[in-house]
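In: structural data only, the sequence is not supplied:
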């Protein structure tokens, strides 16, 4: 650990002491310390607070079913960390949920963030589950890690680094919200942010247990609006392709200028 190590925040429900202990055990070999952030328990927030952050009107236009209290609480938990980053003028930080496991050199991965030669918003440090999204463009960061632009940003919010600039943009564009947090990040162009992925990812979502954060982010079994969902998926696919091509051109130019 060095003085340049960014803060690490762990989102964890107050009653999920087993997951907190597991997270401590998994980070202990790295020597990294973290600050626990009490997750927002969506079922217990007031109606006024819910209406401040969650818009049923946006939800009807942006998503195919209403969000569950857990999904609302999960999104609010991430916004809580981002607000802390902004309030404390933190250059960048690592944000974890309590379902991660370390699969590579996490210290070197975090240290590599300081090698990025340009301003950035968000760097994914884990893929979603066992899925790896195809790469649209990749460039060398250092001898150990590359940065990837995925054809479609991976779902899930198990582990990511967020810069001060990125936190400000997300907060500005996310209150109120109408989608789950990971789905909203897949519409990154709406927030004027860019999301890259560190390769190889140093962390992985642990599928052997049910994280309390992952569990509360699951939706209720509402009847989905099938055709509305299909239209939303088609629109997202077109927008994602257009904006991904724009970002690829930008980073190809940056990469050529580094050579």
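Out: Received it, and whenever you're ready, just let me know what you need. All of these numbers come straight from a predicted model, not from anything done at the bench. Residues are numbered from 1 along each chain as shown.

In: going forward, measure contacts between C-alpha atoms and count neighbours the same way
Out: Noted.

In: quick one: the helices in the stretch 51-200 of the chain, in order.
Out: Using DSSP state H, counting those that start in this stretch, the helices of the stretch 51-200 of the chain run over 56-62, 69-87, 106-112, 164-174, 181-185.

In: which one of the ones you listed lies closest to residue 145?
Out: Using CA to CA as the measure, helix 106-112 is the one of these that comes nearest residue 145, at 7.4 Å.

In: who does the closest one touch, helix- and strand-wise?
Out: With contacts defined as 3 or more CA pairs under 8 Å, 6 or more residues apart in numbering; DSSP states H and E, helix 106-112 has no helix or strand neighbours.

In: coming back round to it: so which of the helices of the stretch 51-200 of the chain gets nearest residue 218?
Out: Comparing these under CA to CA, the one sitting nearest is helix 69-87, at 6.2 Å.

In: give me the number of residues near residue 197?
Out: Number of residues near residue 197 (other CA atoms under 10 Å) recorded here: 24.

In: identify the residues contacting it.
Out: 123, 124, 125, 126, 147, 148, 149, 150 (CA atoms under 8 Å, 6 or more residues apart in numbering).

In: can you list the helices of the stretch 51-200 of the chain in a markdown table and add mean neighbour count and distance to residue 196?
Out: Output for those, formatted as a markdown table (neighbours: other CA atoms under 10 Å; distance: least, CA to CA, whole Å):
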| stretch | mean neighbour count | distance to residue 196 |
| --- | --- | --- |
| helix 56-62 | 15 | 23 |
| helix 69-87 | 22 | 18 |
| helix 106-112 | 17 | 13 |
| helix 164-174 | 19 | 12 |
| helix 181-185 | 20 | 11 |
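
In: for those helices, which one sits closest to residue 233?
Out: Once those are compared by CA to CA, helix 56-62 is nearest, at 10.2 Å.

In: and the comparison structure, right after this:
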């Protein structure tokens, strides 16, 4: 395979210089350059630009609760990175938030995902925040590529290729769901979400994200009773249907009989 053209984007609010310098120094110390990508303050966006990315109507139809300004801005900031992958004709990009700690094995992880570029569309580099049902695991020595029935939340660190970026930009806009919850419906677009184990991106403890600072969620009622449960069940069911369609019922049943939490 020819050399892959990629970048590491770090999403960072303009006022959060300390966070930018902290993440940048980690990445540079590990031998990589990185590009800063602006975090988004939704209150500074014009109506036309906001409407391009976010839909209140879609939010009400597809998600249990109204999104805060911080959640909307966070999702837009990630989408801006995906747009850069396409406009800069990158093979892939690593997208990181600025409230993270990067493990010393990050360079090996980058080499690994480059070497196995044909095995993933979207791969999480971050730690899973909860135990998940492991559907499939491919071991390659120091690292494994895992596939869960459903990933845990948060969106600190991942890589996606150009084709996946194009698919997401063509299908999710305008969005009505948080960035991490939207990942639970990627199966609708035949995007397989994989996870790298062991992870190489971790959250900095006791550190709230500045990216979601604006309009931080207060207690908000669901749009209707049991809305969160309906969302969870429907995304689980959709994911299972996608796996059956992709792998066939026999292979799916075989894998389900060996499923375990990790």
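Out: Received the coordinates, thanks. Just so it is clear, the model here is predicted, and its values are computed rather than measured.

In: please state their TM-score.
Out: In this superposition the chains share a TM-score of 0.87, using TM-score structural alignment, normalised by the length of structure 1; 248 aligned residues with a CA RMSD of 2.3 Å.

In: rewinding a little: and the helices of the stretch 51-200 of structure 1 as TSV, adding distance to residue 251 of structure 1?
Out: Converted to TSV, the helices of the stretch 51-200 of structure 1 look like this (distance: least, CA to CA, whole Å):
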stretch	distance to residue 251 of structure 1
helix 56-62	29
helix 69-87	26
helix 106-112	18
helix 164-174	17
helix 181-185	20
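
In: surely residue 120 of structure 2 and residue 192 touch.
Out: Yes - Residue 120 of structure 2 is within contact range of residue 192, at 7.2 Å (criterion: CA atoms under 8 Å).

In: could you pick out the longest helix of structure 2?
Out: Scanning structure 2 for the helix with the most residues, using DSSP state H, yields helix 227-247.

In: with adjacent residues omitted, what lies nearest to the aligned partner of residue 217 of structure 2 in structure 1?
Out: Under the alignment (TM-score structural alignment), residue 217 of structure 2 pairs with residue 219 of structure 1. Take residue 219 of structure 1 and drop its neighbours on the chain: the residue closest to it by CA to CA, 6 or more residues apart in numbering is residue 68, 5.2 Å away.

In: what's the burial count for that neighbour?
Out: When neighbours are counted by other CA under 10 Å, residue 68 of structure 1 comes out with 19.

In: now do residue 48 of structure 2
Out: 8.

In: what's the helix or strand for it?
Out: Assigned by DSSP states H and E, residue 48 of structure 2 belongs to helix 47-53.

In: one step back: among the helices of the stretch 51-200 of structure 1, which is nearest residue 10 of structure 1?
Out: helix 69-87 (9.1 Å).

In: by contact count, what packs against that closest one?
Out: strand 8-12, strand 92-97, helix 164-174, helix 181-185, helix 212-216.

In: as TSV, those with distance to residue 225 of structure 1 would be great.
Out: Supplementary listing: the helices and strands packed on helix 69-87 of structure 1 in TSV, determined by distance: least, CA to CA, whole Å:
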stretch	distance to residue 225 of structure 1
strand 8-12	31
strand 92-97	30
helix 164-174	23
helix 181-185	17
helix 212-216	22
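
In: for residue 103 of structure 1, find the nearest of these.
Out: That would be strand 92-97 among those, by CA to CA, at 14.4 Å.

In: average offset between that closest one and structure 2?
Out: Mean deviation of strand 92-97 of structure 1 relative to structure 2 after superposition (mean CA distance after the TM-score superposition for structure 1): 0.6 Å.

In: buried sites along that strand?
Out: By 16 or more other CA atoms under 10 Å, the buried positions in strand 92-97 of structure 1 come out as 92, 93, 94, 95, 96, 97.

In: counterpart of the first one over in structure 2?
Out: Under the alignment (TM-score structural alignment), residue 92 of structure 1 maps onto residue 92 of structure 2.

In: shouldn't that match be in contact with residue 5?
Out: Yes - using CA under 8 Å, residue 92 of structure 2 is in contact with residue 5, at 7.0 Å.

In: still on that earlier bit, spit out the contact partners of the residue nearest to residue 219 of structure 1.
Out: 217, 218, 219, 220.

In: which of those remain contacts when I look at structure 2?
Out: Checking the contacts of residue 68 of structure 1 against structure 2 (both residues aligned by TM-score structural alignment, their matches' CA atoms under 8 Å), the contacts still present are 217, 218, 219.

In: out of those residues, which is nearest to residue 17 of structure 1?
Out: For those, the residue nearest residue 17 of structure 1 by CA to CA is residue 217; the value is 18.3 Å.

In: right, and that closest one touches residue 77 too?
Out: No - assessed by CA under 8 Å, residue 217 of structure 1 is found out of contact with residue 77, at 10.6 Å.

In: which position in structure 1 pairs with residue 184 of structure 2?
Out: In structure 1, residue 184 of structure 2 lands on residue 186 (TM-score structural alignment).

In: perfect, I'm done here.
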